[in-house]
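Novice: This is a predicted model, with the sequence first.
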Amino acid sequence: MLLRRRIVAAGILVVALVALVAVAVVPLASRLGAATDDRPPLNAAAFDPGLLIEDASFYDGAAMTATEIQDFLDEHIGRCATDSCLNVLRADLPARAELVSDATGRTICGPWEGGELSAAEIIERVQRACGISAKVLLVMLQKEQSLVAGATARDPAPEELAAAMGARCPDDAPCDPGRAGFADQVAQGATDLAAYRASEFMRQPGVHVIAYSPDPACGGSEVRIANDATAALYNYTPYQPNAAALAAGWDEGDACSSYGNRNFAWYWAAWFA
């Protein structure tokens, strides 16, 4: 029987601070290796930095069934070169107890049963427990390590699977080896995304200065963050695209460009909006 486990606020804060994305400043095109059939909405004016996704879509714990996730992976990955593609991968997901915030008393993620599962089953199980849409997790897997579409998805390297969600992967340090592996990455990434709202810490909706890149000299601008989901994405990847990044399509902008939240918004629009 799974026991209730409480998370202290200080521990949650550490999780959030190290959840910064290692590939946020790498343009997607440089990691795909080949064009995909997905095209971004190239109208830069349509990108709203204050509303990257609606809360109802982000916090949908029943957005997709495991069968629907499997079909989506099969469609977008196609023929796999190895046994590591997400449409054929199986991995061990350890059982986990309910996680509750000491700061608020709110549930961060419910419990789940463990087992050797397909990638689709892992995504669906974590979706239900943490209340983070499987569609969001699929977009995160793509914008972090290109694991859903393109050449990388058809032949992922071990290090790409080990950092699948960019969870506990800071911009200026190696990923936490204790969170390496596909199942651990999906579990940690979804937990982090849920924890920002459940524990009411780090950025919350309101006006915040969001940087353009990890380089402080690049500056940033005030963004009126409209909802919890957008705040969670900026806590996870704390940069917004500058004008050069938005004008570049999937390509590089300039030395002050970052791409993580741009790519999230564009993949969401291309696949699910």
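Specialist: Looks like it came in fine.

Novice: alpha carbons only for contacts and neighbour counts from here, please
Specialist: OK.

Novice: Tell me, how many residues neighbour the residue nearest to Ala229 when sequence neighbours are not counted?
Specialist: What sits nearest to Ala229 in space, not counting adjacent residues and going by Cα to Cα, 6 or more residues apart in numbering, is Asp55, at 5.3 Å. As a burial measure, the neighbour count of Asp55 was computed by other Cα atoms under 10 Å and equals 15.

Novice: any idea how far Asp55 lies from Val126?
Specialist: Relative to Val126, Asp55 is positioned 18 Å away (criterion: Cα to Cα, to the nearest Å).

Novice: do the same with Gly115
Specialist: Here the distance between Gly115 and Val126 works out to 13 Å (Cα to Cα).

Novice: who's more crowded, those two?
Specialist: Neighbours per residue (other Cα under 10 Å) separate Gly115 from Val126, with Val126 holding more: 28 against 14.

Novice: That one and Gly189 touch, don't they?
Specialist: No. Counting by Cα atoms under 8 Å, Gly189 is not a contact partner of Val126; they are 9.8 Å apart.

Novice: Double-check Ala187 against Val126; I have them as touching.
Specialist: Yes. With contacts defined as Cα under 8 Å, Ala187 counts as touching Val126 at a distance of 6.2 Å.

Novice: Need the residues touching each of those two.
Specialist: A shared contact of Ala187 and Val126, defined by Cα atoms under 8 Å, 6 or more residues apart in numbering, is any residue touching both; here there are none.

Novice: Hmm, Val136 is touching Ala56, no?
Specialist: No. Contact criterion Cα under 8 Å: Val136 and Ala56 do not qualify, at 11.4 Å.

Novice: who has more neighbours, these two?
Specialist: Relative neighbour count places Val136 above the other of Val136 and Ala56, with 22 against 10, counting by other Cα under 10 Å.

Novice: Mind telling me what element the more buried one is part of?
Specialist: Counting by DSSP states H and E, the element that carries Val136 is helix 134-145.

Novice: For the helix or strand just after that helix, name the packing helices and strands.
Specialist: Once helix 134-145 ends, the next helix or strand along the chain (criterion: DSSP H and E) is helix 151-154. Contacts of helix 151-154 with other secondary structure elements, assessed using 3 or more Cα pairs under 8 Å, 6 or more residues apart in numbering; DSSP states H and E, are made with helix 29-32.

Novice: buried residues in the helix it packs on?
Specialist: Neighbour-count burial for helix 29-32, counted by 16 or more other Cα atoms under 10 Å, picks out 29, 31-32.

Novice: can you map out the helices along the stretch 51-200 of the chain?
Specialist: Secondary structure of the stretch 51-200 of the chain, counting by DSSP state H, counting those that start in this stretch: helices at 55-58, 66-77, 119-130, 134-145, 151-154, 158-162, 182-198.

Novice: right, so of these, which gets closest to Ala16?
Specialist: Ala16 sits nearest to helix 182-198 of all those, at 6.3 Å, using Cα to Cα.

Novice: Alongside the first one, take a look at this:
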Amino acid sequence: MLLEKKNVVVYGAGGAVGRAVARGFADEGARVFLTGRNRDNVEAVAKEIADAGGTAERAVVDALDEKSVTEHLGALIADAGRIDVSFNAIGISPRGLQGIPFTDLPVDNFMRPITTYARAHFVTAKSAARHMIPQRSGVILMHTPEPARVSLPLVGGMSVGWAAMEALNRALSAEWAQHGVRSICLRTTGLVETPTVEVVYGLHSAAMGIPRDQFTAMVTSMTHRKRPTALAELVSVAVFLASDQASAMTGTVANLTGGIIVD
């Protein structure tokens, strides 16, 4: 197993991406520490992992609250002895943030994803690195969709927030890779299997005055494969990047956009 004896913390574990990746980590032998703001959602993921034969702990943690994050990691270290991987999969509702022209978008709504994503990822990465640097190993993982790099209309401040995450990813690596702590971002298309992207595509199709299916087909046609990134594909790559087999990879973005972005 790729992650046997690894201790992994997942923020936003109750969401579709956090849930799927957490289960992938557990399937590869990791002991997974699930966190989120909704206890019931986190409990449900822990049960799924346990029912599949994996090991999962759970806690209510607000990734925007440094005290909440540091206290949880302190308890994790006291119990498990070390932290090997930190994956932040938090998300925010797109309602009121996307599908709105810039000229009509309130400033606070433009700023919300920028400040939320930047703060949460800095808090969780910084807190994890304080434990990873002394042990000379660890992996910080984050996830962005293609508007982090591609200019698309009606995305509001989301694209700026996601671009900030990718810039932070590079900066973290510049400081911490020399101490054995890798930082990597996974960039996908919109994950159409998730409830959030279903809402997002609905907002955009309504703003453009076209059916949602037509909007989805239009976005999908932009890829070389003519299909979006599958959630299972994201999980597979996240597992690999979290493992020692990806030890040479840091400060980079794993491009899973299927050709929407060509590096």
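Specialist: Okay, I see it. Remember, it's a predicted structure, so these values are computed and weren't measured experimentally.

Novice: What value does the TM-score take for this pair?
Specialist: For these two chains in superposition, a TM-score of 0.26 is obtained (TM-score structural alignment, normalised by the length of the second structure); 132 aligned residues with a Cα RMSD of 7.1 Å.

Novice: thinking again about what came up before, would you turn the buried residues of helix 29-32 of the first structure into a markdown table with distance to Ile225 of the first structure?
Specialist: As requested, the buried residues of helix 29-32 of the first structure are arranged in a markdown table below (distance: Cα to Cα, whole Å):
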| residue | distance to Ile225 of the first structure |
| --- | --- |
| Ala29 | 28 |
| Arg31 | 29 |
| Leu32 | 30 |
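
Novice: Three-state assignment for Leu234 of the second structure, please.
Specialist: Secondary structure for Leu234 of the second structure, judged by DSSP: H, G, I helix; E, B strand; the rest coil, is helix.

Novice: from what I can see it touches Thr188, true?
Specialist: Yes. The criterion here is Cα under 8 Å, and Leu234 of the second structure meets it with Thr188 at 7.5 Å.

Novice: Now for those two: what residues contact both?
Specialist: Counting by Cα under 8 Å, 6+ apart, the common neighbours of Leu234 of the second structure and Thr188 are Leu256.

Novice: Compare the two (neighbour count), which wins?
Specialist: Neighbours per residue, other Cα under 10 Å: of Leu234 of the second structure and Thr188, the larger number sits with Thr188, 26 against 21.

Novice: tell me, how many neighbours does Glu75 of the first structure end up with?
Specialist: 13.

Novice: ok so, going back, export the helices of the stretch 51-200 of the first structure as CSV, with columns for distance to Asn263 of the first structure.
Specialist: Written out in CSV, the entries for the helices of the stretch 51-200 of the first structure read as follows (distance: least, Cα to Cα, whole Å):
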stretch, distance to Asn263 of the first structure
helix 55-58, 16
helix 66-77, 17
helix 119-130, 20
helix 134-145, 6
helix 151-154, 16
helix 158-162, 17
helix 182-198, 17
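
Novice: Please name whichever of those is nearest to Leu246 of the first structure.
Specialist: Relative to Leu246 of the first structure, the nearest member of those by Cα to Cα is helix 134-145, separated by 15.3 Å.

Novice: Give the other helices and strands that the closest one contacts.
Specialist: Judged by 3+ Cα pairs under 8 Å, 6+ apart, the packing partners of helix 134-145 of the first structure are helix 119-130, helix 260-271.

Novice: so of those, which one's packed in deepest?
Specialist: Sort those by mean neighbour count, taking mean count of other Cα atoms under 10 Å, and helix 119-130 sits at the top with a mean of 25.

Novice: What about Asp40 of the second structure, how many residues nearby?
Specialist: 12.

Novice: tell me which element it falls in.
Specialist: Assignment of secondary structure by DSSP H and E places Asp40 of the second structure within helix 39-51.

Novice: I'd assumed Ala134 was in contact with Gln127 of the first structure.
Specialist: Yes. Here Gln127 of the first structure reaches Ala134: they are 5.5 Å apart, a contact under Cα under 8 Å.

Novice: and Phe264 of the first structure, which of the helices of the stretch 51-200 of the first structure is closest to it?
Specialist: Taking Cα to Cα, helix 134-145 is the member of the helices of the stretch 51-200 of the first structure nearest to Phe264 of the first structure, at 6.0 Å.

Novice: and that closest one with helix 66-77, angle?
Specialist: Computed with axes from the mean of the first three to the mean of the last three Cα atoms, to 10 degrees, the direction of helix 134-145 of the first structure lies at 30 degrees from that of helix 66-77.

Novice: Please point out which parts of helix 134-145 of the first structure sit buried.
Specialist: Residues 134-145 are the ones in helix 134-145 of the first structure that count as buried (16+ other Cα under 10 Å).

Novice: Could you export those as JSON lines, including distance to Leu73 of the first structure?
Specialist: What follows is those, written out as JSON lines (distance: Cα to Cα, whole Å):
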{"residue": "Ala134", "distance to Leu73 of the first structure": "12"}
{"residue": "Lys135", "distance to Leu73 of the first structure": "11"}
{"residue": "Val136", "distance to Leu73 of the first structure": "14"}
{"residue": "Leu137", "distance to Leu73 of the first structure": "12"}
{"residue": "Leu138", "distance to Leu73 of the first structure": "9"}
{"residue": "Val139", "distance to Leu73 of the first structure": "11"}
{"residue": "Met140", "distance to Leu73 of the first structure": "14"}
{"residue": "Leu141", "distance to Leu73 of the first structure": "11"}
{"residue": "Gln142", "distance to Leu73 of the first structure": "11"}
{"residue": "Lys143", "distance to Leu73 of the first structure": "15"}
{"residue": "Glu144", "distance to Leu73 of the first structure": "16"}
{"residue": "Gln145", "distance to Leu73 of the first structure": "15"}
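
Novice: Pipe the helices and strands packed on helix 134-145 of the first structure into JSON lines and attach distance to Ile225 of the first structure per row.
Specialist: Shown next, in JSON lines, are those (distance: least, Cα to Cα, whole Å):
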{"stretch": "helix 119-130", "distance to Ile225 of the first structure": "22"}
{"stretch": "helix 260-271", "distance to Ile225 of the first structure": "13"}
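
Novice: Out of those, flag the one nearest Leu93 of the first structure.
Specialist: Closest approach to Leu93 of the first structure among those (Cα to Cα): helix 119-130, 6.9 Å.

Novice: so that closest one versus helix 134-145, what angle?
Specialist: What separates the directions of helix 119-130 of the first structure and helix 134-145 is an angle of 120 degrees, with the same axes, to 10 degrees.

Novice: thinking again about what came up before, what does the helix or strand following the helix holding Asp40 of the second structure rub up against?
Specialist: Next helix or strand after helix 39-51 of the second structure toward the C-terminus (DSSP H and E): strand 55-60. Applying Cα under 8 Å, 6+ apart, the contact partners of strand 55-60 of the second structure are 26, 30-39, 42-43, 46, 49-50, 72.
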